[in-house]
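K.L.:
quick one, structure for this:
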Amino acid sequence: MDVQNPKLLLTLLAEAAVCAGTGIWLLPKLVFFLKTHGVTRLNYNGELIPTGAGMLFGVLILIYWIVGIRTLSLFTLSLCVITVLGWLDDTVGDRTTKGFHGHWRKLVKQGVWTTGMMKAAGTSIVALILTLGMQHTWVYSVLCWFVIVLCTNVINLLDLRPGRALKCSFGLWLVLFIFGNIYTPQAAEIWIPTLISAVLLYREDVQGRLMLGDTGANAFGFALGTAYAFYAPAWLLCVAAVILVSLQWTAERSSITVWIERLPLLRWLDRLGRTP
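P.N.:
Purely as a prediction, here's the structure:
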């Protein structure tokens, strides 16, 4: 961020304040809406709680765009598409079909487009459109596309326990803030509404009072993947790709939860802040 431009800093702070204030006001109303309209799901403890609360992120990204009087960016439009696809999966999706292979088999063998397969296809197309305009070699652009798609899915796969997806997201954002070129107005368009939404949702999520749902987990993953694709150095992007592939492979072959439970530090971090 250009610290020599106080007007820019004040503008971004004002926009962030409006975005945060709107989110604080909107969150309880969104939770009430989800409850009264039956947008709920049993969590891992068998408790029925609201899901799809990540819709807050989709709303706040639009608020941030409106307040800043910006031209509608490709990222903002793309995130809205991802949010809508996630919302469809939360509300009308088939919960019996699991994993990419499960959705793929259903498409190939039965000719059925599950909402999960629609998400995968939609994310791939949107990520492709985003990366087509990058001024890089085609190999690097493919790597960026790969990271966006995988990050969108992996953060969603982590959303099986309270707070897990957001904790992982916070950690990856911290790494990007340390090593990435993230301090620009263009990058701020991604991380300001993303982190405000994540912080507002975190307490309710980690205490098991709501779920991000595919609506939120996919959107947070997409924003994170896009930020890495555009603002991470090449070496960090490669490291992120390896980590994402490993998590995807673990989820498909066994269980991320089992893997976390075997490692004391990860188990402690996973349970941190969670209501017993």
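K.L.:
when you work out contacts or count neighbours from here on, use the C-alpha atoms and nothing else.
P.N.:
Fine.
K.L.:
so who does the residue nearest to Cys144 when sequence neighbours are not counted touch?
P.N.:
Closest residue in space to Cys144, ignoring its immediate chain neighbours: Ala229 at 4.7 Å, by Cα to Cα, 6 or more residues apart in numbering. Counting by Cα atoms under 8 Å, 6 or more residues apart in numbering, Ala229 touches Cys144, Trp145, Val147, Ile148, Leu237.
K.L.:
please provide the structure for the following sequence as well, for comparison with the first:
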Amino acid sequence: MSVLEFVLIALGFVFGLGATAWLTVRYDLRKANFRGERIPSIAGLAFVLAGDFIYGFEWLAGGEASRIFAAYFLTLMGFGILGLFDDLAGDRSVGGFRGHFRALAKGRLTTGAVKALGGGVLSLGAGWLIGDGNLWRFILAAALIALSANSLNLLDLRPGRCLFAFFCGAAALTVVLANVHQLNVGFSLFVAVGMAAILYPMDAGGQAMIGDTGANAFGGVLGVAASVILPPVWQAVVIALLIAFQFWCERHSLSKTIDGNPVLRGLDRKIGVRR
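P.N.:
As a prediction, this is how the structure comes out:
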């Protein structure tokens, strides 16, 4: 990583964190958390602003990886906007894919349906950039991005869960990068890991929420990284696992399942505050 890239990351982080803090104070962007405490609710916006500052610069700089940086930029910007829309205007009376699309079938457009439809279009756009004319790669990338974004969003019900899952996914991808000696390919992922490390103490400690803004953004970026780093067979395996997770979450309560299993409950309480 060059000195210029270090400076770019530093500037992006300062911009993202500073702008988010100002917006939170200026417009009192706080919500009640699971304990009923009013805390900042869009901390994840810092990643959207910082990441797109960095990815946008790298994209405009051109080079062999410009299409990949464009995919990161589009994914982060799009999912960030959709998540922010849901954070600010979301209707929590309807939940799950089935709930949102049942409402849509009855003529009621929920913010969740907007996010699902918009996320699908965004995933197709980013997948097209990554596929670069390869139909199979396009399909895999689009599926990975959409499923990763929604999966991390499903986990963001308690402090720390979403970002912990992001760290696990990023660590697995880093191992793959190290084994093929292509750590330079992971620059964009490392940017996301850096911002996640800054936000994690606040999120896990119940001092701020990353919100749908952050959960969708981190998930989408993780999906882009997986589509760039993993071989096609492993991408297909991950997609199958994520689809299974989506269906499972439609029928079960994740929090109740975790609380009912001593091992999962113990791990969950180490991830973030629960009281």
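K.L.:
TM-score of the superposed pair?
P.N.:
Once superposed, chain against chain, the TM-score is 0.85 (TM-score structural alignment, normalised by the length of structure 2); 263 aligned residues with a Cα RMSD of 2.4 Å.
K.L.:
out of the contacts of Ala229 of structure 1, which is most surrounded?
P.N.:
Within those, Cys144 tops the neighbour count with 30 neighbours, counted by other Cα atoms under 10 Å.
K.L.:
straight-line length of stretch 38-52 of structure 2, end to end?
P.N.:
End-to-end distance for stretch 38-52 of structure 2, by Cα to Cα, to the nearest Å: 28 Å.
K.L.:
now do stretch 173-187 of structure 2
P.N.:
12 Å.
K.L.:
hang on, Leu210 of structure 1 in a strand?
P.N.:
No. Read with DSSP: H, G, I helix; E, B strand; the rest coil, Leu210 of structure 1 is coil and lies in no strand.
K.L.:
the aligned residue in structure 2 for it: what's it in contact with?
P.N.:
Taking TM-score structural alignment, Leu210 of structure 1 has Ala208 as its aligned residue in structure 2. For Ala208 of structure 2, the contact set (Cα under 8 Å, 6+ apart) comprises Ile39, Pro40, Ser41, Ile42, Ala43, Met202.
K.L.:
and for the equivalent of the first one over in structure 1, the neighbour number?
P.N.:
Think Ile39 of structure 2. Aligned by TM-score structural alignment, Ile39 of structure 2 pairs with Ile49 of structure 1. Neighbourhood size, Ile49 of structure 1 [other Cα under 10 Å]: 18.
K.L.:
using the three-state scheme, assign Ile49 of structure 1.
P.N.:
Applying three-state DSSP: Ile49 of structure 1 is strand.
K.L.:
which parts of the stretch 1-150 of structure 2 are helices?
P.N.:
3-26, 45-60, 66-89, 96-105, 111-131, 135-155 (DSSP state H, counting those that start in this stretch).
K.L.:
after superposing, tell me the mean distance of the shortest one to structure 1.
P.N.:
Relative to structure 1, and after both are superposed, helix 96-105 of structure 2 has an average distance of 0.6 Å to its aligned residues, where the measure is mean Cα distance after the TM-score superposition for structure 1.
K.L.:
in structure 1, what range does that helix match?
P.N.:
Under the alignment (TM-score structural alignment), helix 96-105 of structure 2 falls on residues 99-108 in structure 1.
K.L.:
could the helices of the stretch 1-150 of structure 2 go into TSV alongside distance to Phe167 of structure 2?
P.N.:
Putting the helices of the stretch 1-150 of structure 2 into TSV (distance: least, Cα to Cα, whole Å) gives the following:
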stretch	distance to Phe167 of structure 2
helix 3-26	18
helix 45-60	15
helix 66-89	17
helix 96-105	25
helix 111-131	22
helix 135-155	11
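K.L.:
what's the closest of those helices to Ile243 of structure 2?
P.N.:
With Cα to Cα as the measure, helix 135-155 is the member of the helices of the stretch 1-150 of structure 2 nearest Ile243 of structure 2 (7.1 Å).
K.L.:
give me the mean deviation of the closest one from structure 1.
P.N.:
By mean Cα distance after the TM-score superposition for structure 1, the fitted helix 135-155 of structure 2 averages 1.6 Å away from its aligned residues in structure 1.
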